[in-house]
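Peer 1: mind looking at a prediction? Sequence and model below.
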Amino acid sequence: MANFDSNHVKNVVLLGHTGSGKTTLAESMLFEAGIINRRGTIEDQNTIGDYSDIEHEKGKTLFSKLMNSKWRGFKINILDTPGYDDLSGEIISAMRVADCGLMVLNSRMGVEVGTDIIWQYTNEYKLPVIIAVNQLDNEKSDFDRTVAEAKEHFGNQIVLVQYPVNQGAAFDSVIDVLNMVMYRYSNQGGKPEKLPIPDSEKEKANRLHKELIETIAGNDENLMEHYFEKGELDEDEMKLGLHQSLINHELFPVFCVSAKLNMGAGRLMGFIDNVCPSAFEMPKQVTVDGKEINCSEKEKTALFVYKTITEPHIGDLSFFKVLSGKIKNGDELTNENTGQVEKISQLFEMEGNKRIPVDELVAGDIGATLKLKNTHTNNTLHERGFPVEIKPIQFPNPTFTIAVEGTKKGEEEKLSSALHQLVEEDPSIKVEVSAELHQTLIHCQGELHLAVVKWKLENSHKLSVRFQKPKVAYRETIQSDADTVYRHKKQSGGAGQFGEIAMKIEPWYEGIPEPTGFSIRGKEEIDLPWGGKLVYYNCIVGGAIDTRFHPSILKGIMEKMHEGPLTGSHVQDVRVIVYDGKMHAVDSNDLSFKIAGMMAFKENFINASPKLLEPIYKVMITAPEEITGSIMSAIQSHRSMVEGLDAEGHFTQIKALIPIAEMHEFTSDLRSLSQGRAKITMAFDHYESVPYEIQERLIQSFKSELQEI
């Protein structure tokens, strides 16, 4: 098996909207490299990339895959990715270890929403990008429109290296304005015939060749001087300029392909190995403490785990990039995140789900290993004496929440284990067991993401589950004062129970003055775990209630605040003054005063103009300008308030405040009216009063639930 040094390893990630042809292009690239002898198809469910049952069932890529190929002395690792923002965790993790992106555009559809969203990620990572305009054999192909949209969306750094001669059903020829030749393909695709540029295309080819030269020279002073001196750049100079411009994220060259007919894949492979940067040429990886890591096999060994999957009957398969040094079978590395030592017993190159054993991998390469006991995604492993921790992948915050429960008794532990495994495989999923809501919540990226979760639970883990709309973490508080005297008395033979409390409650707010008309003997300020405050005053004079009973009174109040009188939600921002009471020499005890405190607080609360508060989230929606009006209408129909609009290129950013109670329906409405073309982020902002009619409905619903119990 050929060994490759760091200079001869290239890592390219395939990006683009779903249906653009990434997986089919990967098949053609592997076929051209001789890795496979027959190209699979999505329809036949036999591609190297889409091998899972759920991908066969849904006919689309849902997980990132690692494949490798060999091309003219170079090893090219190919990472195929999904095309939906719902699955952005898979896309981002693959981009994190790639050194070049291959953005695939559907020439029939132009620049689609998935492409726009992914392009934002390439800008964040400053990832070198080459563009492949695919499906030029489609009768509705429109290369010029697609390129024009790319320039409109991504900027004028888009530069043509190729253009089609005869797109559509008869597509078979491409003009390459870098090499200044015409490539003509046979019906079987593959290696093209090199021909002179026809006279009918010379003027256009020469014009585009000159534009390419000027664009390349414009990013490099030395090349600009050569261009001024000679009036031309030779092919090597142009490739050098493109190489550096790619590294700097300054130019994005455009190529022509028909992945289905295997036309253009070989030229892409040649450009990747000839011009695209290797890992050692890219900006250095940075550790969490700001140090740079040299991507060299001569350095000490460090690797970064970017993905974990669990294979039935085998265990965890960890995917990693070697950041520096070499990794060999039998090496022992320390996990900087856990402190545990892991032995690397098996190393693999990957071809989809096929593991190919190797003896070593060098800096810049990507591979996999099995059965690391204490290592997870985002962990850094290193050899002893070289403690480094790479900056972790920042996965997007969830935008969609659902409650899940098993439908069969006795499977609670199995469900918990399955959810833990889902998070291990996909850190963009968050699982929360909410004691407040009495629900297990799955936080994910959208409805498609949820569909993947549901499929895995039912098919991979053989669980029967039910999904429900999540409850809302309301808060209860008061708007006025209330005063009561409550007596708890119980006699059942022998010692009984007795406790009487005179209690006043008031709304609490920051800066409130101390209560007047009371002799304050003690004060406790309690920052509540769920937010807000309880301020408790002991204003007992003359020993009407013994001091030792105050903790019990406070405990009773806290219990009722934990499950408020209106809807069973947490209570916040209340001031309690206990100013009088009575006790019995025999029958008074801690339990008596706990119950008296709880009931006095409840009675007061109901009489103090109680109100229900709901969580309000700050939401930012990024969407194409043409659907902004529809989104604004949808926002306003969900009890929400638009805070502002900002232009972001050809997108509009809408900032709004939306009650979390409305978010479940709103996200579904947004996806429907935008056809997935809108991106949403959200974060908790504040609590706000619930409208009266909704409050009454929630109170009645809570009373009905109590009656059923």
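Peer 2: Okay, I see it.
Peer 1: drop to CA atoms for contacts and neighbour counts, all remaining ones
Peer 2: OK.
Peer 1: residue 10 belongs to a strand?
Peer 2: Yes: judged by DSSP: H, G, I helix; E, B strand; the rest coil, residue 10 forms part of a strand.
Peer 1: my guess is it meets residue 71, correct?
Peer 2: No: under the criterion of Cα atoms under 8 Å, residue 10 makes no contact with residue 71, lying 10.2 Å away.
Peer 1: in this structure, where's the longest helix?
Peer 2: Across the chain, the helix with the greatest residue count (assigned by DSSP state H) is helix 199-217.
Peer 1: what's that one in contact with?
Peer 2: Helix 199-217 has contacts (Cα atoms under 8 Å, 6 or more residues apart in numbering) with 159-161, 175, 177-178, 180, 197, 223-224, 227, 232-233, 238, 241-242, 245, 251.
Peer 1: buried ones in that helix?
Peer 2: Judged by neighbour count (16 or more other Cα atoms under 10 Å), helix 199-217 contains these buried residues: 205, 208-217.
Peer 1: how about stretch 690-704?
Peer 2: If you call a residue buried by 16+ other Cα under 10 Å, then stretch 690-704 has these buried ones: 690, 695-696, 698-699, 702.
Peer 1: which ones among the residues you listed map onto helices?
Peer 2: When DSSP H defines the helices, the subset of the buried residues of stretch 690-704 inside them is 695-696, 698-699, 702.
Peer 1: what about versus this one:
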Amino acid sequence: MLQFDSKHVKNVVLLGHTGSGKTTLAEAMLFESGIINRRGTVEEKNTIADYTDIEHEKGKTLFSKLVNSKWKGYKINILDTPGYDDLSGEIISAMRVSECGVMLLNARMGVEVGTDIIWQYTDEFKLPVIFAVNQLDHEQADFDKTVAEAKAHFGNQLVIVQYPVNQGPNFNAVIDVLNMVMYQYPSDGGKPEKLPIPDAEKEKAKQLHQELIETIAANDERLMENYFEKGELNEDEMKLGLHHSLLKHEIFPVFCVSAKLNMGGGRLMGFIDNVCPSAYEMPPQLTIDNREIPCDDKAKTAIFIYKTVSEPHVGELSFFKVLSGTIKVGDELTNEETGQVEKIMQLFEMEGNKRIAVDELTAGDIGATLKLKNTHTNNTLHEKGFPISIQPIQFPSPTFSMAVEGTKKGEEEKLSAALHQLVEEDPSIIVEVSAELKQTIIHCQGELHMAVIKWKLENTHKLAVDFKKPKVAYRETIQAEAETTYRHKKQSGGAGQFGEISMKIFPITADTADPKGYPIRGKEEIDLPWGGKLIYYNCIVGGAIDARFHPSILKGVMEKMQEGPLTGSHVQDVGVLVYDGKMHAVDSNDLSFKIAGMMAFKENFVNANPQLLEPIHEVIIVTPDEITGGIMSAIQSHRSMVEGMDAEGHFTKIKALIPIAEMHEFMGTVRSLSQGRAKLNMEFSHYEKVPYEIQQEVIQSFKEDLVEV
């Protein structure tokens, strides 16, 4: 087994909109490097990367995969990724452990939805990026239009390194303006023949060569001086300039490929080897306390877990990047987050679902291991005496939610275990068990993401499940005063139950003063766990009710506030004043006054102009400029309010306040209008009054649900 030092390991993530050809390109690269002897296809469901049943069923990549190739003395780890923003957790985790991205553009479609969205992540991470225009063999391929669109979206720092000579069904040749040569491919692809640039292409090639030189020189002061002195840069200087500019996320070279015909993959791998950075050249990883951890294979060993996969009959497979040192079979490493000492019993290089056992992996490399006891995604494992914890992957906040329940009795624990495993594999999923709503709610990145979750529950875990729109966590309050006297009396032989109280309730705000005209004997101000307040006043005089019964009255009030009279929602911001009552020497007890307190509060509440409050979220929508008007109309038609707008490149950022009750439908509208190009982020802002008509609908729906139960 070949061993590679840190300088000879390259980690490349394949990026782009779904259908741009990432998986097919990975297959071509593996074939060219001799890892496989036959190229599979997505259509035949036999590619190395897309091996799961659901990917075969859907015909698309849904999870990031790790494969590796060896090319001219280098090891290239290739991470194939999905092309949907719904699956951004898979994309981001793969980008986190890569030193270069290859962004594929479909030559017949140009810049697509996923490309725009993924570019924002590369820009955020300052990831070096190569563009590869793919599917140049298609009859509708248009290289120039695709590159023009890319420059319009991503800037003029895109620089052409290759362009096609004969795009379309007869595609088989490209002009390389870095090497100033034409590569002509055999009909079955593979290694091209190097030929002189045809006379008809010399002027265009020379012009693009000059543009490449000027772009490189403009980003490197020393090369700029050489260029002014000589009027030219040689090939080595150009490669050095490209290398430095890639590192700084300043230049983005454009290459030509036909992954389907196996044309261009070898040249791309050669460029990755010769020009793209290795992990040791990238900025050092930072710990959570902002210490730098350089990629040094001579340092103490530390690894970072970036992905976890549960494999049937095998257990959990932990994917990791070696941050520093060299990890070997038999090493004992400490998990900084859990304190658990993990013994590394096996190490693997990965080729999709095929595990290749190795004895060691060095700093910068990516691999996998099995059956770690208590280690999860985002954990750092380190050698004894080298305590570090790397800054975790920041997964995007969920934007889509559904309630899930099992349809078969007795499978509650099985469902709970399955959901736990889903979160273990994909931390961008959040599972909330809501005692308030009496629902288990899955929060994720979108409808496709939810469809994947549902498929796994039904097919992998063999569960019968039902998905529903989540209930809304309303709040109930009052807008007026009300008072009543309630008597609880029950006689059933022997000691009975008796408790009578006179109670007044009123709305409270931050500046509400104590009520006038009542002798306040005691006051208890309670910050409610769900927000808002309850203020309880004891205004009993003359011993009408013993002081020992007030905790029971308060307990009854609190129980009714947990499930309010209108919709069963939590009640907040109410003052309760108990000013009179009666008790019985024998029949009065804690239970009697608890029930009296509960029922008096309920009677008062429905007579105090009750008001339903709904949660409002602050939503940030980043949308392409051309559909901003449609998004604005959608906001206004969903009982929402625009708070502000800003330009952000070719996008508009809209800030709006939207009721959570409208979010489910609103997100579908936005997705439809933008064809998935708009991004949403949301977080809770505050509660607001529900309009009267909608309040009545919600109350009626609650009553109907009670009847059904």
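Peer 2: All right, it came through fine. Please read these numbers as outputs of a predicted model, since none were measured by experiment.
Peer 1: hey, what's in contact with both of residue 10 and residue 71 of the first structure?
Peer 2: Both residue 10 of the first structure and residue 71 are in contact with residue 273, where contact means Cα under 8 Å, 6+ apart.
Peer 1: give me the more crowded residue out of the two.
Peer 2: Between residue 10 of the first structure and residue 71, counted using other Cα atoms under 10 Å, the more crowded position is residue 10 (27 against 19).
Peer 1: make TSV out of the buried residues of stretch 690-704 of the first structure and add distance to residue 356 of the first structure.
Peer 2: Compiled in TSV, these are given as follows (distance: Cα to Cα, whole Å):
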residue	distance to residue 356 of the first structure
690	59
695	61
696	64
698	59
699	62
702	59
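Peer 1: quick one: which two of the residues you listed are the most distant?
Peer 2: Maximum pairwise distance among these (Cα to Cα): 15.3 Å, between 690 and 702.
Peer 1: list the contacts for residue 353 of the second structure?
Peer 2: Listed by Cα under 8 Å, 6+ apart, the contact partners of residue 353 of the second structure are 48-49, 51.
Peer 1: again, 10 Å this time
Peer 2: In this structure, residue 353 of the second structure makes contact with 48-52, 65-67, 311, judged by Cα atoms under 10 Å, 6 or more residues apart in numbering.
Peer 1: hmm, residue 345 and residue 333 of the second structure touching each other?
Peer 2: No: counting by Cα atoms under 10 Å, residue 333 of the second structure stays clear of residue 345, with 11.3 Å between them.
Peer 1: who has more neighbours out of those two?
Peer 2: Neighbours were tallied for residue 333 of the second structure and for residue 345 using other Cα under 10 Å; the higher tally belongs to residue 333 (22 against 15).
Peer 1: now which residue in the first structure aligns to that one?
Peer 2: Residue mapping for residue 333 of the second structure onto the first structure gives residue 333, with TM-score structural alignment as the criterion.
Peer 1: next one: residue 153 of the second structure
Peer 2: That one, residue 153 of the second structure, aligns with residue 153 by TM-score structural alignment.
Peer 1: mean per-residue distance, the helix or strand encompassing its match to the second structure?
Peer 2: In this structure, residue 153 of the first structure sits in helix 143-154 according to DSSP states H and E. Compared with the second structure after fitting, helix 143-154 of the first structure has a mean deviation of 0.9 Å; criterion: mean Cα distance after the TM-score superposition for the first structure.
Peer 1: which strands and helices sit next to that helix?
Peer 2: Packing contacts for helix 143-154 of the first structure, counted by 3 or more Cα pairs under 10 Å, 6 or more residues apart in numbering; DSSP states H and E, involve strand 100-106, helix 113-125, strand 129-134, strand 158-160, strand 162-164, strand 252-256.
Peer 1: nearest to residue 375 of the first structure, of those?
Peer 2: Comparing these against residue 375 of the first structure with Cα to Cα, the closest turns out to be helix 113-125 (24.7 Å).
Peer 1: which residues touch the closest one?
Peer 2: Counting by Cα under 10 Å, 6+ apart, the neighbours of helix 113-125 of the first structure from elsewhere in the structure are 15-18, 20, 82-86, 88, 91-92, 95-96, 99-101, 103-106, 126-129, 150, 153-154, 249, 622-624, 651, 674-679.
Peer 1: which PyMOL command selects the buried ones in those?
Peer 2: To isolate the buried subset of the contacts of helix 113-125 of the first structure in PyMOL, counting by 16+ other Cα under 10 Å, use the following:
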select buried, resi 15+16+17+18+20+82+83+84+85+86+88+91+92+95+96+99+100+101+103+104+105+106+126+127+128+129+150+153+154+249+622+623+624+651+674+676+677+678+679
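Peer 1: give the contact list for residue 304 of the first structure.
Peer 2: Taking Cα under 10 Å, 6+ apart as the criterion, residue 304 of the first structure is in contact with 97, 318-324, 335, 366, 376-382, 389-392.
Peer 1: can you pull the contacts of the residue lying closest to it once chain neighbours are set aside?
Peer 2: The shortest distance from residue 304 of the first structure to any residue other than its chain neighbours is 4.7 Å, reached at residue 380 (Cα to Cα, 6 or more residues apart in numbering). With contact taken as Cα under 10 Å, 6+ apart, residue 380 of the first structure is in contact with 287, 302-306, 320-323, 333-338, 387-392.
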